[in-house]
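Engineer: coordinates only, no sequence provided:
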């Protein structure tokens, strides 16, 4: 830990909540942190040999959330001599701010010593329109400060890029995070508590929804009730999905489980995000197994909801009204799907979502109608076609995307997995998407890519250094698998 320096007091941000959120005496503080780290080590599964790239941790007083914070801080131990910079984002509690606010100080002080800012990193983001220097919001806020003693204990020497986040879109946060992402020397830390001042059982239920959303990297599933640091969390989830990170829960509990009463509690959670590798393969396997189970249990329901949405439109009775609470909980979770219609074994319409941003059931119903009536490649589906021909349907549920890394077109082609990969190809504002099923018509990677370029509005021989691509996998259900007593097009 850094010893006190001779830095001008005007450039030092002194501790604001020492003696309130955590002990102000250095020895007592160090003992408190060691207690929580030891308790977490005994209670939770051991850390892996590699440290996470990003974490989410709570910012309440240690007596309330210290154990939950320690559950994720223990996982940084393998990188004590590797992590040299921590990018910390926390919500504002005292002085409101638009965008992301940096302090005007150069050092943050705690009872354990001083932590310098990485001024080069600060300079790299200050020109971004959503970033400003606004010291007032930092002076008394605790959302960043409470993490520093834990970091000092676990990491030793490091610098920080501290930002208070006010009204900011996920995209604005994501841009800042991507600019500062760096390599293994950089840790991303998002500071957030969960639900606030709900009854114990209601808080547990809502915090469980938050846990599931974060593990799915589902930014769209988080609302203002669920996390005070939601803007930063959403930005991290966008980047994590783009870069192929996997999110895992370290701990979730609330103040009713620690030092508070159970009538009005605050929720706390900690998560860690691991970069691609074997864990990514495991994540895809987990998605496949979980989605196959979901479709086995509820696939027939999804097909009939999709068909009913189309029939409701054809019968001109207005948009289909879905009461989500009447359906199984897994169908209420956010999910992304494509709905494909075929007529006499030929494509008749296909529309979908490439990212999960709304309940799966809603996504299925909306995309079914779009495939039937808004696919510009085909005329609108008619009632006569349903009555007089063999219109079949399939629903493909998509995994989160993993960004691909490649040096050139040949390298990209060598990484493709025919029959497995769905691909999103993007150049600037032009984008093309192929489902894995396209491999059945285009089994050769070169032809698959050339057709995908055409779909993106690019020439078949086009390539550039700025080309981006993401891969995903799907699991599907087909109307041809329905039993005879449950036909797809049931009309009352």
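Structural biologist: Looks like it arrived, so ask away. Since the structure is predicted, the reported quantities are computational estimates derived from the model, not experimental observations.
Engineer: for the rest of this, base every contact and every neighbour count on C-alpha atoms.
Structural biologist: Will do.
Engineer: helix or strand for residue 477, which one?
Structural biologist: Assigned by DSSP states H and E, residue 477 belongs to strand 474-478.
Engineer: now do that strand: which elements does it pack against?
Structural biologist: The contact analysis (3 or more C-alpha pairs under 8 Å, 6 or more residues apart in numbering; DSSP states H and E) places strand 474-478 against helix 278-314, strand 391-398.
Engineer: what do you get if the cut-off is 10 Å, keeping everything else the same?
Structural biologist: In this structure, strand 474-478 makes packing contacts with helix 278-314, strand 336-343, strand 391-398, judged by 3 or more C-alpha pairs under 10 Å, 6 or more residues apart in numbering; DSSP states H and E.
Engineer: can you say which of the ones you listed is nearest to residue 106?
Structural biologist: For the helices and strands packed on strand 474-478, proximity to residue 106 was assessed by C-alpha to C-alpha; helix 278-314 is nearest, at 37.5 Å.
Engineer: please, where are all the strands along the stretch 301-450 of the chain?
Structural biologist: 336-343, 346-352, 391-398, 402-403, 422-427, 430-434 (DSSP state E, counting those that start in this stretch).
Engineer: excluding sequence neighbours, find me the nearest residue to residue 469.
Structural biologist: Spatially, and ignoring its direct neighbours in sequence, residue 469 is nearest to residue 425 (4.5 Å; C-alpha to C-alpha, 6 or more residues apart in numbering).
Engineer: also this one, for the comparison:
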């Protein structure tokens, strides 16, 4: 039985329990409950000093009392994947308490033949999933014995594969006791990221970055996988979780086709790590969104 350590605690976020609890509570208190209860959220995964306040707007929309299982989908930053991979652990450590992995669902997904098992060392190096663990533990602290998690690492997926994984995960989205956490930052801008698109009709670079991001956010809110794909082709925006978002959009599209449900996705907060004033600057953008299903 393996156990996933919190390898980014102490660097990407504080591992002092009281300090972390107060920090998350403060951010959550400042965020309004305006689009929930969420069935899925899009939330960033950078260091909390950069994106923690933004992420709170997504987590604020969750109704914890109704949640029994949380799927956490994050992009693979360091390991080459052409599909999706599942954790081999049974517990994931957080500074608050351990999160229990739903091994039954893991086995169900692996049995489809479209998910591989993730080596523990690769699992522990990936921050896109781990950065969601403390927030999940915090919002679920009064219900910590009633839920399990299903972490899924997402690789570079073709449109067909995004649709395939959307179809495989659709039945879980249909269950109102399941919550999907979609982990993604938005534009990574600057020469170090090999992305320096700048619409010179804007005075400052950061204004152009926000325009590109918000154009993508609008496409995501429209819930059309094809529209989001066309947007990415046009702008090349370096949204690291674009394949993860693609899976969500395909799930939602299939849900609309299969049922009379009316999903609604809304972005609630946007932030940048730094306001780029010149082409020598760099920044990463963050956005928080929530999906409701009526």
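Structural biologist: Right, received. Where do you want to start? This structure is a prediction, so every number in the text was calculated from the model and none was measured.
Engineer: quick one: closest of the strands of the stretch 301-450 of structure 1 to residue 19 of structure 1.
Structural biologist: Comparing these by C-alpha to C-alpha, strand 402-403 comes nearest, at 44.2 Å.
Engineer: the counterpart of residue 9 of structure 2 in structure 1 and residue 95 of structure 1: what is the separation?
Structural biologist: Matched by TM-score structural alignment, residue 9 of structure 2 corresponds to residue 18 in structure 1. Distance of residue 18 of structure 1 to residue 95 of structure 1, given as C-alpha to C-alpha, to the nearest Å: 19 Å.
Engineer: the two: which is more packed in?
Structural biologist: Per other C-alpha atoms under 10 Å, whichever of residue 18 of structure 1 and residue 95 has more neighbours is residue 18, with 18 against 15.
Engineer: for that one, give me its contacts.
Structural biologist: Residues in contact with residue 18 of structure 1 (C-alpha atoms under 10 Å, 6 or more residues apart in numbering) are 24-25, 29, 61, 110-111, 142, 145-146.
Engineer: what count of nearby residues applies to residue 294 of structure 2?
Structural biologist: Neighbours around residue 294 of structure 2, by other C-alpha under 10 Å: 7.
Engineer: can you tell me how far it is from residue 109 of structure 2?
Structural biologist: 27 Å.
Engineer: same question for residue 48 of structure 2.
Structural biologist: Where residue 109 of structure 2 is concerned, residue 48 of structure 2 sits at a distance of 31 Å (C-alpha to C-alpha).
Engineer: swap in residue 167 of structure 2?
Structural biologist: In this structure, residue 167 of structure 2 and residue 109 of structure 2 are 12 Å apart, going by C-alpha to C-alpha.
Engineer: onto which residues of structure 2 does stretch 314-323 of structure 1 map?
Structural biologist: Using TM-score structural alignment, stretch 314-323 of structure 1 lines up with nothing in structure 2.
Engineer: select, out of the strands of the stretch 301-450 of structure 1, the one closest to residue 372 of structure 1.
Structural biologist: Once the strands of the stretch 301-450 of structure 1 are compared by C-alpha to C-alpha, strand 346-352 is nearest, at 6.0 Å.
Engineer: can you check which part of structure 2 the closest one sits on?
Structural biologist: Going by TM-score structural alignment, strand 346-352 of structure 1 sits over no part of structure 2.
Engineer: and that strand, what does it pack against?
Structural biologist: Checking 3+ C-alpha pairs under 10 Å, 6+ apart, strand 346-352 of structure 1 ends up next to strand 336-343, helix 360-373, strand 391-398.
Engineer: report how many residues lie close to the aligned residue in structure 2 for residue 164 of structure 1.
Structural biologist: Residue pairing (TM-score structural alignment): residue 164 of structure 1 is matched to residue 153 of structure 2. Number of residues near residue 153 of structure 2 (other C-alpha under 10 Å) recorded here: 27.
Engineer: which parts of structure 1 are helices?
Structural biologist: 26-43, 62-73, 119-125, 136-139, 148-155, 170-180, 200-215, 230-243, 278-314, 329-332, 360-373, 383-388, 409-415, 445-455 (DSSP state H).
Engineer: closest to residue 475 of structure 1 out of those helices?
Structural biologist: With C-alpha to C-alpha as the measure, helix 278-314 is the member of those nearest residue 475 of structure 1 (6.5 Å).
Engineer: relative to helix 360-373, how tilted is the closest one?
Structural biologist: 60 degrees (axes from the mean of the first three to the mean of the last three C-alpha atoms, to 10 degrees).
Engineer: next, the angle from helix 278-314 of structure 1 to strand 336-343.
Structural biologist: Helix 278-314 of structure 1 and strand 336-343 are oriented at 50 degrees to each other (the same axes, to 10 degrees).
Engineer: and helix 278-314 of structure 1, what other elements does it pack with?
Structural biologist: strand 246-254, helix 329-332, helix 360-373, helix 383-388, strand 391-398, strand 474-478.
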